[in-house]
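**Q** next comes the sequence, and after it the predicted model I'd like to discuss.
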Amino acid sequence: MIYTKEFIPQIASHFSMNIIPDDWSGIDAVLPIIERIKCDGAVFIIKIDGERGDDDNGPYSILVFGKPLGELCISTDAHNLDDGLTYVIGTYANHVWGISQS
């Protein structure tokens, strides 16, 4: 499944969190959602690898795993942080919270 950045504000709205604009960027905008994931008992990791470049899968590795996911680990490598966060948070929201992108 491919998620768009507009799905992130939809997730925040589902939990009556502060409004996240459709053109959000960076970790600060999604930190309340990441905190919610943590409260579920999951582990959320962001790795920024300066040794990887454009020829690789990108410098950002993002993954979430733990109790609410059972044996599943959601992970991605991305060339920009926003795309990686969108994929991992979107997949988690769909799998654990049952929220689908509209």
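**A** That came through fine. Every value quoted in this text rests on a predicted model; they were computed, and no experiment measured them. Numbers count the residues shown, from 1 in each chain.
**Q** when you work out contacts or count neighbours from here on, use the C-alpha atoms and nothing else.
**A** OK.
**Q** quick one: the strands in this protein?
**A** For the chain, the strands defined by DSSP state E cover 42-48, 60-66, 74-78.
**Q** any chance of JSON lines for those strands, columns mean neighbour count?
**A** JSON lines is the format used below for the strands of the chain (neighbours: other CA atoms under 10 Å):
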{"stretch": "strand 42-48", "mean neighbour count": "16"}
{"stretch": "strand 60-66", "mean neighbour count": "20"}
{"stretch": "strand 74-78", "mean neighbour count": "19"}
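**Q** structure two is appended below for comparative analysis:
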Amino acid sequence: MTAPIENRTRLRGTVLGRRPHPDVARWDVLTLDAAAAEPVDGWTDLLSGARGQVEVNVDASDLPEGDLVGWIFVGVVRVVGSGAIAALPAAAPGASTTLSPPDGPILH
């Protein structure tokens, strides 16, 4: 198996669920109902046009605690191999993940 080329896509969707990653302790898996996937300037885009249910690995320390069902996820993600998608960590250059509760302000 080879790793995919470096890539970035801006993904927007509603959180359907959250669970710990089965293999990577620092990650949580967000199940999203993807509403939009758009290219990021200067990067290869492997997910543009993605719609429907997708799972995104997110560094758990970048997420608020608790149930996120119904929250809106907007962030830069990348395909990391074997169809797995990961959000850029908050400290990474170009990262801009936000989570917005159903009725409230945007949280970073």
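**A** Okay, I see it. Bear in mind that the values here come from a model prediction, so they are computed numbers and not experimental data.
**Q** TM-score for these two?
**A** The TM-score (TM-score structural alignment, normalised by the length of the first structure) is 0.26; 51 aligned residues with a CA RMSD of 4.5 Å.
**Q** out of the strands of the first structure, which comes closest to Arg36 of the first structure?
**A** Distance to Arg36 of the first structure, taken as CA to CA, is lowest for strand 42-48 among the strands of the first structure, at 9.2 Å.
**Q** adding distance to His14 of the first structure, write the strands of the first structure out as a markdown table.
**A** As requested, the strands of the first structure are arranged in a markdown table below (distance: least, CA to CA, whole Å):
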| stretch | distance to His14 of the first structure |
| --- | --- |
| strand 42-48 | 19 |
| strand 60-66 | 20 |
| strand 74-78 | 21 |
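**Q** which among these is found nearest to Leu85 of the first structure?
**A** Among these, strand 60-66 sits nearest to Leu85 of the first structure (CA to CA), with 7.0 Å.
**Q** counting contacts, what elements does that closest one pack onto?
**A** Contact partners of strand 60-66 of the first structure among helices and strands, from 3 or more CA pairs under 8 Å, 6 or more residues apart in numbering; DSSP states H and E: strand 42-48, strand 74-78, helix 81-96.
**Q** buried set for the last one?
**A** Neighbour counts over helix 81-96 of the first structure (16 or more other CA atoms under 10 Å) mark 81-93 as buried.
**Q** over to stretch 79-86 of the second structure?
**A** 79-80, 85-86.
**Q** will you turn the helices and strands packed on strand 60-66 of the first structure into a markdown table that also has distance to Ile8 of the first structure?
**A** Below are these laid out as a markdown table (distance: least, CA to CA, whole Å):
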| stretch | distance to Ile8 of the first structure |
| --- | --- |
| strand 42-48 | 16 |
| strand 74-78 | 16 |
| helix 81-96 | 7 |
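**Q** this completes my enquiry, with thanks.
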